[in-house]
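[1] Sequence first, then the predicted structure:
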Amino acid sequence: MTRGVRGATTVTENDEKQMIENTRVLVKEMIETNQIKPTDISHVFISVTKDLNAGFPAKALRQLDGDGWSLVPVMCMAEIEVPGSLTQCIRIMMVVNTEKSQADIQHVFHNEAVKLRPDLVNKIGE
C-alpha cells in the first residue's frame, strides 16, 4: 500500500541555507516518526510559497545520511497563491510504501506551519 506523509515548515526569510536546513529537520522527523527508509519512498513533492525562490529545498534530501537518498525522486514546485494563506511556507508530500494504516501515519508540522492542520498536529503523541 502507498500512503502520503505530510509535512510543512516555515522560514523567516528567503534564504537558501534556512530553506534547506528547515526542510532537512522536517524530513528527518517525518522519516524517523514513520520509520521510513529511502527504499520505501515512491516520490516526494515539495511546494514553496511564491515568496521563496532562493533555492531548492529538495537539496535537503540529498544531504541526509545513508545510502539511497540520492535515488529518491523529488520535485519542487510553486504552491498555489491563495489570498490570506500562510507565507514563507515549505510543504512536503512524501509518498511511501508501508503496511501502516492511514490512521497510523504521523504527519509533521513545524514553526508557523502548525496552523495548517492543527487537527493533525494534536494527533501526534496520542
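    Yep, that arrived.
[2] can we go C-alpha only for contacts and neighbour counts from here?
    Will do.
[3] For the spatially most distant residue from the centre of the chain, give me its contacts.
    The C-alpha centroid of the chain is most remote from Pro83, which lies 22.4 Å away (Cα atoms, centre = their mean). With contact set as Cα atoms under 8 Å, 6 or more residues apart in numbering, Pro83 has no partners.
[4] What helix or strand is it located in?
    Under the criterion of DSSP states H and E, Pro83 resides outside all helices and strands.
[5] Check it against this one:
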Amino acid sequence: MRGIRGAITVEKNDSTEVCNAVQEMLKEIMSKNELATSDIGAAIFSATNDINAIFPAAAARKMEGWDLVPLFDAQQLEIEGSITKCVRVLLLVDTDKPQKEIKHIYLRRAKMLRPDIK
C-alpha cells in the first residue's frame, strides 16, 4: 500500500467550481499513477476553512467508480499565512510501485505547497 498526495486550489467558494477542481485533481492523480478506483483503499480529503460550499468527498462520489471507495472529509488546520481555498487529498492505494515512482499531484496555486515536485 502506498500513499498518494494531491492538492488543488479554487478561486471562489462555489459548489460547481470546487466539485470540478476536486474531480480534475483526482483524474490527474489516477492518470499519472495508472490507477483504477478498485486500487484505492480510502481517500482522505481536507479543505481550508474558506471552502464550505460542498464536501470534497461529495464531489468525488459523483465520479464513475467512486461509489465503493471509502471517503472522509476534514478541515485543514488554519495556520497564519497558509494557502487559501485549497483542497488536499491523501489516497491510500494498493500498488506494487515503489514510493519513488509515485506521482504526487499539486495543481494551480497548490504547486507552492511542494516546490520540490516538478
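    Yes, it's here. Here the structure is a predicted model, which means the values were calculated and not measured.
[6] TM-score of the superposition?
    Overlay of the two chains. TM-score (TM-score structural alignment, normalised by the length of the second structure): 0.96; 118 aligned residues with a Cα RMSD of 0.9 Å.
[7] quick revisit: any idea how far the aligned residue in the second structure for the residue farthest from the centre of the first structure is from Glu34 of the second structure?
    Residue correspondence to the second structure (TM-score structural alignment): Pro83 of the first structure is matched to Glu80. For Glu80 of the second structure, the distance to Glu34 of the second structure equals 36 Å [Cα to Cα, to the nearest Å].
[8] who touches the counterpart of Ala103 of the first structure in the second structure in this structure?
    In the second structure, the residue paired with Ala103 of the first structure according to TM-score structural alignment is Lys100. Contact analysis of Lys100 of the second structure by Cα under 8 Å, 6+ apart lists nothing.
[9] Can you give me the distance of Lys100 of the second structure to Ile4 of the second structure?
    On the measure of Cα to Cα, Lys100 of the second structure and Ile4 of the second structure end up 11 Å apart.
[10] could you pull out the helices for the second structure?
    15-32, 56-61 (DSSP state H).
[11] Could you identify which of those is most buried?
    Neighbour counts (mean count of other Cα atoms under 10 Å) averaged over each of the helices of the second structure peak at helix 56-61, with a mean of 21.
[12] how about the residue nearest the centre of the first structure, what does it touch?
    In the first structure, the C-alpha nearest the mean C-alpha coordinate belongs to Ile92, at 3.1 Å (Cα atoms, centre = their mean). By Cα under 8 Å, 6+ apart, Ile92 of the first structure lies in contact with 5-8, 44-47.
[13] Residue in the second structure paired with it?
    Match for Ile92 of the first structure (TM-score structural alignment): Val89.
[14] and Leu107 of the second structure, which of the helices of the second structure is closest to it?
    Leu107 of the second structure sits nearest to helix 15-32 of all the helices of the second structure, at 7.2 Å, using Cα to Cα.
[15] List of residues touching the closest one?
    Identification of contacts with helix 15-32 of the second structure by Cα under 8 Å, 6+ apart yields 4, 6-10, 36, 53-54, 56, 58-60, 63, 87, 103-107.
[16] Can you tell me, leaving aside adjacent residues, what's nearest to Ile4 of the second structure?
    Leu91 (5.0 Å; Cα to Cα, 6 or more residues apart in numbering).
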